[in-house]
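>>> Need coordinates for the following:
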Amino acid sequence: MQNCVDASQTGEVDLVMGNIAHGGYCVARLDGRVVFVRGALPGEKVRVRLTDTSKASHWFGHAVDIISADSHRVDAPCPVAGECGGCDFQHVDVSFQRELKRRVVAEQLSRLAGITWSGKVEAVDGSSDGLGWRTRMQYRSLNQRPALRRHRSHDLVQVPQGGCPIAHPAGRAAAETACRTAEQAIVMVTSCLTEDPEVSVIADGQLVSGGETMTAHVGQRRWKVGAGGFWQVHPGAAEALADAVVEGLNPHQGDEALDLYCGVGLFAGLLADRGVRVRGIEVSRQAVALARRNVPGGRFTAGRVERVLPRMSTKANIVVLDPPRKGAGKAVIQAVARTSPRAIAHVACDPAALARDVRLFDGYGYAPRSIRAFDVFPMTHHVEAVAVLEPKV
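Okay, here's the model as predicted:
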């Protein structure tokens, strides 16, 4: 059954949900048109409020009433989960969230790269209930309280009393304090978790409390990280991804390695500890300065990877690349292939971008030996993956 309510009159329609899609939506159909529905689960019948009907090919909607619920549906732990754009899956049992993400990764790899993937989305240490994990949060101030954007909107929603449930508790009080001082200020709260957690607050680009740098830990090793720079936001993410990269590359003493989009040198540091000579490229000059501090034996260049790497004549035994959400793209992948590595570890935060990059690598003679996915963004549709590629035989 598709349409029990006249959507043109009410803006609401009853739909039966199809498969999960990239972005956290379920796919439904209305009079031959695709409708992407937020807040639903595959197989459910829900009343959908249409929120965007501007495109001829597809519309967007939000579930406002569950007519027949899936067994994996739960009560959202956050009272503003249906309004705030920060979470997609608070209505889903945590273990089934990983199954939904697995389906998305498999579908993207199949459709965009022609790969059949039978892996799973692995849990990581630090948030068995999917809450209290996010160590970096960016808020706006609304009525002197922390607020986040509504889904696909610039409108704001105040976080509940006690703080955003997925934000790490170490930073919640600092967010409340900072947001009392300036209406509409952009407030970034960063926590680094040790026995005595460090918390820094940046408001409208200015450090207002805490240090400019913080200390992050992976295993027994430490890295200095910029309070406003990049580091994995889940407490268990850096270690899980680093283990997957190092295990997948199997570095040898004396190897030459490239760490592309290297940030402050997470992967470079672990490879250097194993006797690998590392070169890193990163666009952020602040991050490069910290990488040189974190990995004194490495060589690091500030610049865009797509511009710097093609000009380098170096060969590499192993390569790590951790590109932004859009992926590495053709120019970078072509330049990586020219270095003739025996193994490449591609870290990706978007399964569609990973699939596109894997397809490009295939054209240069590299195919995935393994692809692992990790649930380092619980309650959201996001998923991180590590693909290890080797030359095709």
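>>> contacts and neighbour counts: CA atoms only from here.
OK.
>>> For the residue lying closest to Ala63 once chain neighbours are set aside, which three-state class applies?
Among residues not flanking Ala63 along the chain, Val48 sits closest, at 4.5 Å (Cα to Cα, 6 or more residues apart in numbering). Under DSSP: H, G, I helix; E, B strand; the rest coil, Val48 falls in the strand class.
>>> What about Val48, how many residues nearby?
By the criterion of other Cα atoms under 10 Å, Val48 has 27 neighbours.
>>> ok, now Ala302?
So Ala302, with other Cα under 10 Å, has 18 neighbours.
>>> same check, this time on Val308
For Val308, the neighbour count with other Cα under 10 Å is 16.
>>> can you check Val283 too?
So Val283, with other Cα under 10 Å, has 17 neighbours.
>>> what about it, distance to Glu256?
Per Cα to Cα, to the nearest Å, Val283 is found 21 Å from Glu256.
>>> which stretches of the stretch 101-250 of the chain form helices?
Using DSSP state H, counting those that start in this stretch, the helices of the stretch 101-250 of the chain run over 172-179, 237-249.
>>> packing partners for the next helix or strand after the longest one?
Next helix or strand after helix 237-249 toward the C-terminus (DSSP states H and E): strand 256-260. For strand 256-260, the elements it packs on are helix 266-272, strand 277-282, strand 318-321, judged by 3 or more Cα pairs under 8 Å, 6 or more residues apart in numbering; DSSP states H and E.
>>> any idea how far strand 256-260 is from the chain center?
22 Å (Cα atoms, centre = their mean, to the nearest Å).
>>> and for comparison, fold this next one:
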Amino acid sequence: MSPARRPRARTRNRPPRGASHVGERHEVVVGPVAHGGHCVARLPADDGPGRVVFVRHALPGERVVVEITEGTDGDRFWRGDAVEVAEADADRVVPPCPYAGPGLCGGCDFQHVALSRQRALKADVVREQLSRLAGLDVDVTVEEVPGLPPHEHDGLRWRTRQRFVALPGGRRGMRKHRSHQVVEVDDCLIAVAPADHVVRGAAFEVADDGFWQVHPGAPGVLVDTVLAYLAPQPGESVLDLYAGVGLFGRFLAEAVGEGAVTLVEGDAAACEHARANVPAATVLAGDVGEVLAGLPVEPVDLVVLDPPREGARRAVVEAVAARRPRAIAYVACDPAALARDLAVLAEHGYRLDRLRGLDLFPMTHHVECVAVAVPTDLGG
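Down below sits the predicted model:
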């Protein structure tokens, strides 16, 4: 659970590639959902397939008027918002938040979608990414996660950490989608008071600005899933990579007893907390790839990977596979990164054995997955 998961500001000051089409409006029939909180549509064309537009605030199958928000003649695709709905899907709802919608706060992608359909859309995205990037045909379900306070609207009041933009007079705001422009926000409906750092009765040290899952039910369900998938046994050895403050390492160390548990984490402050939270483990500070490259390539029984959004990437995945663990648990906040890393594991004799999708980020397009990979020669 590396602090590197915190989002980074994007820069989009690239030179235009021809005439701009921002502000144009076109009526389109919306296609499938895509990774990133939008659906795919094509503009009408007389001479073959029209321009691809990534459309926010729409649902597959709807007929909408899309207003172009990014796009020039030379771009491969454009972006736009559905500003009028001519034919609505049955799962379209009125967004509970007054700041959700075209041109407003960019924090929530799916407030216009019934919660059960949000999860179905996320499952579609995970399934498509695994198929396209890893060649896997997997049945995916994204589950509701318990732990939210009761509220009149499901899917709200789950985010225990929220970053606002300070405005004059003590006011605050949120940024528009893919923009530095700010919308003043009186009350963010997905925000809730911070939760404690207690999991399975165990308290964790965490820095005030350190990484901790923002959904109150997330730490518990993730630990439960990883332990169930790995089934750690007394005496086994464990590598916990991108270990954060030791959420998984603490319970793995309890399960393996006298077995060797090693945590690797890039953030120095998180490492200090991990040493307090998992005193039985060896905690190594540094870039995960560099640390693994400096360690002897010795067999290990179990590995946990909980990388930042870009994934573990080839060098780390290959270093893990070289140690021939009997099982690898991968906690992923990005399905594309998960699929790419599973594809590398497949090259080195590992197959996907189990996958669980968890809706840790309602009203947004984000989804958490826990996967376990095992040696291909185990069959299945």
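>>> what would the helices of the stretch 101-250 of the first structure look like in a markdown table with distance to Asp273 of the first structure and mean neighbour count?
Formatted as a markdown table, these follow (distance: least, Cα to Cα, whole Å; neighbours: other Cα atoms under 10 Å):
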| stretch | distance to Asp273 of the first structure | mean neighbour count |
| --- | --- | --- |
| helix 172-179 | 35 | 20 |
| helix 237-249 | 11 | 19 |
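>>> for the first structure, what's the longest strand?
In the first structure, taking DSSP state E as the definition, the longest strand is strand 58-68.
>>> Can you give me the buried ones in that strand?
Trp59, Phe60, Gly61, His62, Ala63, Val64, Ile66 (16 or more other Cα atoms under 10 Å).
>>> thinking again about what came up before, the helices of the stretch 101-250 of the first structure into a markdown table, with extra columns for distance to Cys26 of the first structure?
Formatted as a markdown table, these follow (distance: least, Cα to Cα, whole Å):
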| stretch | distance to Cys26 of the first structure |
| --- | --- |
| helix 172-179 | 32 |
| helix 237-249 | 27 |
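>>> Please identify which of these is closest to Tyr364 of the first structure.
helix 237-249 (18.7 Å; Cα to Cα).
>>> can you list the residues that contact the closest one?
Residues outside helix 237-249 of the first structure that contact it (Cα atoms under 8 Å, 6 or more residues apart in numbering) are 124, 218-219, 231-232, 266-267, 270-271, 318, 320, 343-345, 347, 370, 372, 374, 376, 386, 388.
>>> do stretch 89-97 of the first structure as well
So stretch 89-97 of the first structure is in contact with 24, 39, 41, 72-78, 81, 129-130, 378-381, going by Cα under 8 Å, 6+ apart.
>>> re the thing from before, quick one, which of the helices of the stretch 101-250 of the first structure is nearest to Asp52 of the first structure?
helix 172-179 (31.3 Å).
>>> and the closest one, what other elements does it pack with?
strand 136-142, strand 145-149, strand 186-192, strand 198-203.
>>> Need the contact partners of it.
139-142, 144-146, 162-164, 185, 187-189, 199, 201, 203.
>>> Now the residue nearest the centre of the second structure: closest residue in space that isn't a chain neighbour?
The C-alpha lying nearest the average C-alpha coordinate of the second structure belongs to Cys333 (Cα atoms, centre = their mean; 2.5 Å). Excluding the flanking residues, the one nearest Cys333 of the second structure by Cα to Cα, 6+ apart is Glu368, at 4.6 Å.
>>> and that neighbour, how many residues sit next to it?
Neighbours of Glu368 of the second structure (other Cα under 10 Å): 22.
>>> per the alignment, it corresponds to what in the first structure?
When the first structure is aligned by TM-score structural alignment, Glu368 of the second structure is paired with Glu384.
>>> ok, that match touching Leu354?
No. With contact defined as Cα atoms under 8 Å, Glu384 of the first structure does not count as touching Leu354 (9.7 Å).
>>> where do the contact lists of these two overlap?
Ala348.
>>> got the contact list for the residue nearest to Arg171 of the second structure when sequence neighbours are not counted?
For Arg171 of the second structure, ignoring the flanking residues on the chain, the nearest one in space by Cα to Cα, 6+ apart is Glu184 at 7.4 Å. Counting by Cα under 8 Å, 6+ apart, Glu184 of the second structure touches Leu167, Arg171, Arg172, Gly173, Met174.
>>> overlap between these and the first structure?
For those, the aligned pairs still in contact in the first structure (both residues aligned by TM-score structural alignment, their matches' Cα atoms under 8 Å) are Leu167, Arg171, Arg172, Gly173, Met174.
>>> Distance of the first one relative to Val185 of the second structure?
Right, the one you point to is Leu167 of the second structure. 10 Å.
>>> of these two, who's got more company?
Val185 (18 against 13).
>>> my guess is the more buried one meets Cys97, correct?
No. If you go by Cα under 8 Å, Val185 of the second structure and Cys97 don't touch, sitting 10.1 Å apart.
>>> Return the residue of the first structure aligned against Glu290 of the second structure.
When the first structure is aligned by TM-score structural alignment, Glu290 of the second structure is paired with Arg307.
>>> Is that match within a helix or a strand, and which one?
Short version, using DSSP H and E: Arg307 of the first structure is in helix 305-308.
>>> elements contacting that helix?
Applying 3+ Cα pairs under 8 Å, 6+ apart, we find helix 305-308 of the first structure packed against strand 277-282, helix 330-338.
>>> That helix vs the second structure, mean deviation?
Its matched residues in the second structure lie on average 0.5 Å from helix 305-308 of the first structure after superposition (mean Cα distance after the TM-score superposition for the first structure).
>>> tell me, stretch 109-120 of the first structure lands on which residues of the second structure?
So stretch 109-120 of the first structure sits over residues 130-141 in the second structure, by TM-score structural alignment.
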